[in-house]
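Enquirer: need a 3D model of the following:
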Amino acid sequence: MCGRLRFRGAWIVPMPPNREDGRGENNMEPKNSIAEVRGIMLDYAALTGVSPPGKTPRRYLWTDAFALCNLLELFRQTNDGEWLDLALRLVDQVHHILGRHRSDDPRNGWISGLDEAEGESHPTRGGLRIGKRLNERGPGEPPDEPLEWEQDGQYFHYLTKWMHALSRMSRVTGVATYAGWAMELAQTAHAAFVPASRSGAKRMYWKMSIDLSRPLVPSMGQHDPLDGYVTYCELQASAAAPGLSLQFDLKAEIADMAAICRGKEWSTDDPLGIGGLLWDAWRIAQLTDMGGFRDTSLLESIVDAALAGLQAFAEGNPLKYPAAYRLAFRELGLSIGLKVIVPLRGWSEKNLENPLLRKIEALAGYLSLAEEIEGFWLEWRNRETETWREHREINMVMLATSLAPNGFLSI
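Expert: Below you'll find the model as predicted:
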């Protein structure tokens, strides 16, 4: 059973598990999935150096954001302090590895440029590295598109995932510091990825250098503005939660993202992208209940895009291929997103009128895809292929999230 845990030399008493701010359970996962999730997350902790202490850690920001939410969900469901202890350790490792310069970089210390003491207090103020295998492309080096995928830097959509994970950490522990770090990360990321323009029109970069001084990929990711908009609204609402009240404000950043989102097309047939749209729709529903979101037209455009994407995905039927020709983490991103359909439909029946209600009800026609995807990747033989092993850590963590999605899908 969980008692007190130490955070920066002080004792904390976590919020009671199995309860989320009085809002109750969303019941997105079957009860018998928790044993599978426990096994996956213990393997992940050992494989990447979260546990045991002393092992050289290997951190990757996207994967670690999902992992942190999974550890918090395991604590919520089991009341076993081991999971919260692993979560605390993971946050510390992410900040002390991805918040600092690489070992193969002539620079050292915090990537923010802060001194050691200030960096410890504000570990996200310089953003966080992706955690790629190779160092970033140098200022004088020409771009190499295939190589860029293997080189370090900062991705906006990875930073937003960590903002969300830190916000969840703050909700579960009751420690406002985590929410403060998430807000600082949002302000830092926004200043770098959303540059000022002479015309006043806002746009975004897709990839920045480790120190956020220059764009590495200047084009804009299709869903980055939407991801930023909804995540900022989540942080703004969470910062005002009872017991957390923080002296941060993201109103200007939210206005910028709302402007970039206006009139954008969100449709995609990429399963991971469709899953992200569904998650954003559910976050908007939750934020609406909290009084932190009022743009129902955006919700409708997201649902329209998700429906179009699901139709295209189902018609193409990529799930018919053997494991060697499939990318598990992208399919599992869709499976995770599909888990919001039942609670989103319940929410819409109480809060919406036709035609948007009918559109959300139409999403339920694709629910069976989640079970099909999970069932396929739960089979050991499908996890023995090179495509699984090549992305093993992200595949493991996202399979665990799909099996127990509440920790990630809640705000």
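
Enquirer: when you work out contacts or count neighbours from here on, use the C-alpha atoms and nothing else.
Expert: Fine.

Enquirer: surely L5 meets D85?
Expert: Yes: contact criterion C-alpha atoms under 8 Å: L5 and D85 qualify, at 7.3 Å.

Enquirer: can you tell me which residues contact E371?
Expert: Applying C-alpha atoms under 8 Å, 6 or more residues apart in numbering to E371 gives the contacts S335.

Enquirer: for the host helix or strand of it, which positions count as buried?
Expert: Assigned by DSSP states H and E, E371 belongs to helix 368-378. Buried residues in helix 368-378, counted by 16 or more other C-alpha atoms under 10 Å: L369, A370, I373, E374, F376, W377.

Enquirer: give the buried residues for the longest helix along the chain.
Expert: What stands out as the longest helix in the chain, according to DSSP state H, is helix 296-316. Of all the residues in helix 296-316, those buried under the rule 16+ other C-alpha under 10 Å are 298-311, 313.

Enquirer: you'd agree D104 is in a strand?
Expert: No: if the criterion is DSSP: H, G, I helix; E, B strand; the rest coil, then D104 is coil and not within a strand.

Enquirer: to compare against the first, here's another:
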Amino acid sequence: MASTQTLTHFVEAMKMVYGPFDHLTTPEAATHFTFPSNPGAGGHRGRYLWTDAFGVVNFVTLSRETSSDVYLTLAKRLVQTVHDTLGRTRDGTSRLPRATDEEPLKGGLRIGKLAATGPDADGQYHHYLTLWMFALNRLALAAQDRRYNDLAVQLARAVHPHFMVGGRSGGPPSRMVWKVSMDLDEVLVPSEGALDAVTGYVICRLLQRTAARMGGERSQDGDLLSAEIHDYKHLMEHGGRLRPRASRDPLDLGMGLWTCHLVPDEPWAAAMVEAGLESARFVMDETRGVVARDPSRRLAFRELGACMGLKCVDSGDELKGRADGVVNFWRRYLDETTDEDLRPISKVMLAAAMIPGAWKDDYLADG
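Expert: This is a model prediction of the structure:
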């Protein structure tokens, strides 16, 4: 369990995004808590999918660290708030196309970008959606409520075909796309994210495993999400996607390590972790790596992603020590060196890097 001091810093970081929740003493009170839209998660109507995915998992961590159901209730409350905001059109008048009250995630979830149009417009990102699936999965395990994993499965099925570019004559997909429109119908960024196929495969396997454990449904063709897993695996095995990559982008590095640690039984994942740790020795070097730059040229949330990833794998005392050093730096200087619009995402990632908790696959194993 985390120290009292670390837990205090964790709560303070989360309060900056989600408001003064530490006065809540009962789950009933938490049920009626309203998350502020300002500062909020830094997105449209106060919600941003990546930030809130971290928020949900961090609340699960707080629940376990404090043995308090208040924080588990806040996680559930945040999930409902996100679904009611990012699962609806920007004016809030209707659910996204294809979604219904019975299947609220069948239309996917908006990113939460502030702009409706333009080069950085709202839409749907595959890597944000898979992160939200993970958050739902963690809540399902922590609350012992399979409905959240079922929602993640619903989301996985709904968005999967819209990010796939199919092969000829109905064959397997040849590649993926990075971003699609809010209604899932139009490709906005045709390039493929470096980790999209890998993350899709890993998260779908995780959802499948949890469904089997919690008595979830099975597809007519066999295991749940078997078609989606097959497509992701096909993409992974072609085009060099499983080639051990030594990314020197801290966020890419950290999220890659985190993703791979969820499938320790797969040799390709072990190879990617090994390559990632080698890269981390450069990235986290205080004399020549990213962390050696002037703070004005550094982005907290990207470095904190690397720190979280390093703490989810067996990275050794030296690298974990360097990660702790980066976390402590940003804990002291984040507010004065980070633009206001990046503070919410940086704060939730700071908390996760301080106490990875539910981000680690074995954390809820006894739940």
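
Enquirer: what stretch of the second structure does the helix holding E371 of the first structure fall on?
Expert: Using TM-score structural alignment, helix 368-378 of the first structure corresponds to residues 321-331 of the second structure.

Enquirer: specify the local secondary structure of L310 of the second structure.
Expert: Put simply, L310 of the second structure is helix when judged by three-state DSSP.

Enquirer: which stretches of the stretch 51-200 of the second structure form strands?
Expert: 124-125, 164-166, 173-176, 179-180, 187-189 (DSSP state E, counting those that start in this stretch).

Enquirer: tell me, the last one lands on which residues of the first structure?
Expert: So the one you mean is strand 187-189 of the second structure. Alignment of strand 187-189 of the second structure against the first structure: residues 215-217, by TM-score structural alignment.

Enquirer: what residues does the matching stretch touch?
Expert: R137, G153, Y205, W206, K207, M208, S209.

Enquirer: hmm, try it at 10 Å
Expert: Defining contact as C-alpha atoms under 10 Å, 6 or more residues apart in numbering, one finds that stretch 215-217 of the first structure is touched by 136-139, 143, 145, 148, 152-155, 192-193, 204-210.

Enquirer: tell me which of those residues fall in helices.
Expert: Those of these lying in helices (DSSP H): E145, E148, A192, F193.

Enquirer: and which of these is nearest to T268 of the first structure?
Expert: T268 of the first structure has its nearest neighbour among these in E145, at 21.7 Å by C-alpha to C-alpha.

Enquirer: could I get the buried residues of helix 368-378 of the first structure as TSV with distance to T288 of the first structure?
Expert: Formatted as TSV, the buried residues of helix 368-378 of the first structure follow (distance: C-alpha to C-alpha, whole Å):
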residue	distance to T288 of the first structure
L369	28
A370	26
I373	30
E374	30
F376	35
W377	34
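
Enquirer: helix or strand for A46 of the first structure, just tell me which one.
Expert: helix 34-48.

Enquirer: what packs against that helix?
Expert: helix 61-78, helix 81-98, helix 392-403 (3 or more C-alpha pairs under 10 Å, 6 or more residues apart in numbering; DSSP states H and E).

Enquirer: for the aligned partner of R98 of the second structure in the first structure, give me its contacts.
Expert: Residue pairing (TM-score structural alignment): R98 of the second structure is matched to G113 of the first structure. If you count contacts by C-alpha under 10 Å, 6+ apart, G113 of the first structure has them with R100, H101, R107, G119, R125, G126, D211.

Enquirer: quick check: the fifth one vs G243 of the first structure, distance?
Expert: The one in question is R125 of the first structure. Going from R125 of the first structure to G243 of the first structure by C-alpha to C-alpha, to the nearest Å gives 23 Å.

Enquirer: which position in the second structure pairs with L403 of the first structure?
Expert: Using TM-score structural alignment, L403 of the first structure lines up with M354 in the second structure.
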